[in-house]
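Q: Have a look; sequence and predicted model below, questions after that.
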Amino acid sequence: MLTMDQVLQRARPVLPVLVIEDVGLAVDLALALKAGGIEVLEVTLRTPGALDALQAIRQAVPDLLVGAGTVIHAEQFSEARDAGAQFAVSPGCTERLAAAADDSGLPYLPAVMTPSEVLLALEYGYRSLKLFPANGATSVKMLKSFKGPFTGIRFCPTGGITPDNLLSFLRLPNVACVGGTWIAPENLVKARAWDQITQLAAEARDIVSTLERRP
């Protein structure tokens, strides 16, 4: 059975966070990201056609891992699962969401921001967490401070990640990957600028491969 830790390992360095307005563009977007080396996608449930877009990607590009993001209602877990989602991500962590995630059987990445929220997520059994929002240098310092008391916890910082601060996060030993919207910005998706999206994805992977080749 797929675990959230395995999802994040495969997603490294970047888990694209996608807001898909036009379902008809979903598959081409996924293929553009795949061409840039991306293996895992998060389709946010912020648009009316999000579940249809997720389903279309799963059917057309079955070797990608595709999850549902911005899950804020308990019923969305089963809806996402039925659409083909392979994991779920939310911008927070509550008892009701944790119970719904467990019932759905989906690997779940809840978000935290404070030590108390990390402790709550740990009580529910989660050891892979989303840090949201990730506010640049402040969040880098926070993750460094989390390393001591929260041994073995892996984070995916999201919300504020850019090519300029990407490495600051990925250098941290407790960061598995980062989530980002910059790889597939709305203007490029609407323009069907698939080559540019592929290039953005490839550039992110190249940055990290340089880092990981260092002794």
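A: Perfect, thanks for sending it.
Q: drop to CA atoms for contacts and neighbour counts, all remaining ones
A: Noted.
Q: What ranges does this protein have for its helices?
A: For the chain, the helices defined by DSSP state H cover 4-11, 26-35, 50-60, 75-83, 95-104, 115-123, 136-146, 166-170, 186-190, 194-213.
Q: Would you mind putting the ones you listed into a markdown table with distance to residue 153 and mean neighbour count alongside?
A: What follows is these, written out as a markdown table (distance: least, CA to CA, whole Å; neighbours: other CA atoms under 10 Å):
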| stretch | distance to residue 153 | mean neighbour count |
| --- | --- | --- |
| helix 4-11 | 10 | 19 |
| helix 26-35 | 28 | 22 |
| helix 50-60 | 28 | 22 |
| helix 75-83 | 23 | 19 |
| helix 95-104 | 17 | 17 |
| helix 115-123 | 9 | 16 |
| helix 136-146 | 9 | 16 |
| helix 166-170 | 15 | 20 |
| helix 186-190 | 32 | 15 |
| helix 194-213 | 20 | 16 |
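Q: here's the one I want to compare it with:
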Amino acid sequence: MSIIDRIGAARLLPVVVLERAEDAVPLARALLAGGLDVAEVTFRSDAAEESIARIAREVPQMLIGAGTVLTPGQVDQAVNAGAKFLVTPGYNPAVVAQAAACGVPIVPGVNNPTGVETAMSAGLSLVKFFPAGPSGGVPFIKALMGPYGAMRFIPTGGISAANLKDYLALKAVLACGGSWMVEPALIRAGAFDRITELTAEAVALARSA
């Protein structure tokens, strides 16, 4: 199964912010216990690179990616640490090109037709729709599905248990990115059992969509 297919099979992509690298492995194991074997660790903290490396090394069954990748240098850092895919908040041609040079799948962020066409011109067929809620949510994705029938989306930003099924009901949505099951406060508190519970609930919800 390809990396993109694994994300699609999961239907959920947890967006994880790790402030301490020592939380990385317990977090990954909590997600696995809840039924998710894919996650995105964002480059929003200094612990991101080491966190990805620890998960890649100690929890190899987890498909780990890097998010909030903003520069070609961060592409190299993420890939060298063991990230198997990359996610960006916007479309940066230099970042997309560096990912291609490294042979790693990238899911760039877009929120308008121009962004979709820019991704298409680079040979991409999967983008992150971000920020999903403020950008128009489900109705906006439905509007994009008309002219861009071959494009798939991972909506992220404003996704919750309350609206997850609405997004996943759209044929164009491969998976949804979300952080409600991996809130930084839960990680900070070491509440990994609670993360497992929330993840299991989210997985059950996604599978019923």
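A: It's in. Treat the numbers as computed from the prediction; the structure is a model and nothing was measured.
Q: rewinding a little: put together CSV for the helices of structure 1, with distance to residue 177 of structure 1 on each row.
A: Below are the helices of structure 1 laid out as CSV (distance: least, CA to CA, whole Å):
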stretch, distance to residue 177 of structure 1
helix 4-11, 6
helix 26-35, 16
helix 50-60, 21
helix 75-83, 22
helix 95-104, 21
helix 115-123, 18
helix 136-146, 13
helix 166-170, 7
helix 186-190, 22
helix 194-213, 10
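Q: ok, now which ones touch the counterpart of residue 153 of structure 2 in structure 1?
A: In structure 1, the residue matched to residue 153 of structure 2 (TM-score structural alignment) is residue 155. If you count contacts by CA atoms under 8 Å, 6 or more residues apart in numbering, residue 155 of structure 1 has them with 128, 129, 130, 131, 174, 175, 176, 177.
Q: Once you drop chain neighbours, what's closest to the fifth one?
A: Spelled out, it's residue 174 of structure 1. residue 154 (4.9 Å; CA to CA, 6 or more residues apart in numbering).
Q: Can you give me the separation between that neighbour and residue 190 of structure 1?
A: From residue 154 of structure 1 across to residue 190 of structure 1, the span is 34 Å (CA to CA, to the nearest Å).
Q: now swap in residue 27 of structure 1 and tell me
A: Separation of residue 27 of structure 1 from residue 190 of structure 1 (CA to CA) stands at 13 Å.
Q: just residue 65 of structure 1 next, same as before
A: Counting by CA to CA, the gap from residue 65 of structure 1 to residue 190 of structure 1 is 23 Å.
Q: can you check residue 36 of structure 1 too?
A: Counting by CA to CA, the gap from residue 36 of structure 1 to residue 190 of structure 1 is 19 Å.
Q: swap in residue 101 of structure 1?
A: 33 Å.
Q: Could you measure from the residue mapped onto residue 38 of structure 1 from structure 2 over to residue 68 of structure 2?
A: Residue 38 of structure 1 maps onto residue 36 in structure 2, with residues paired by TM-score structural alignment. Going from residue 36 of structure 2 to residue 68 of structure 2 by CA to CA gives 21 Å.
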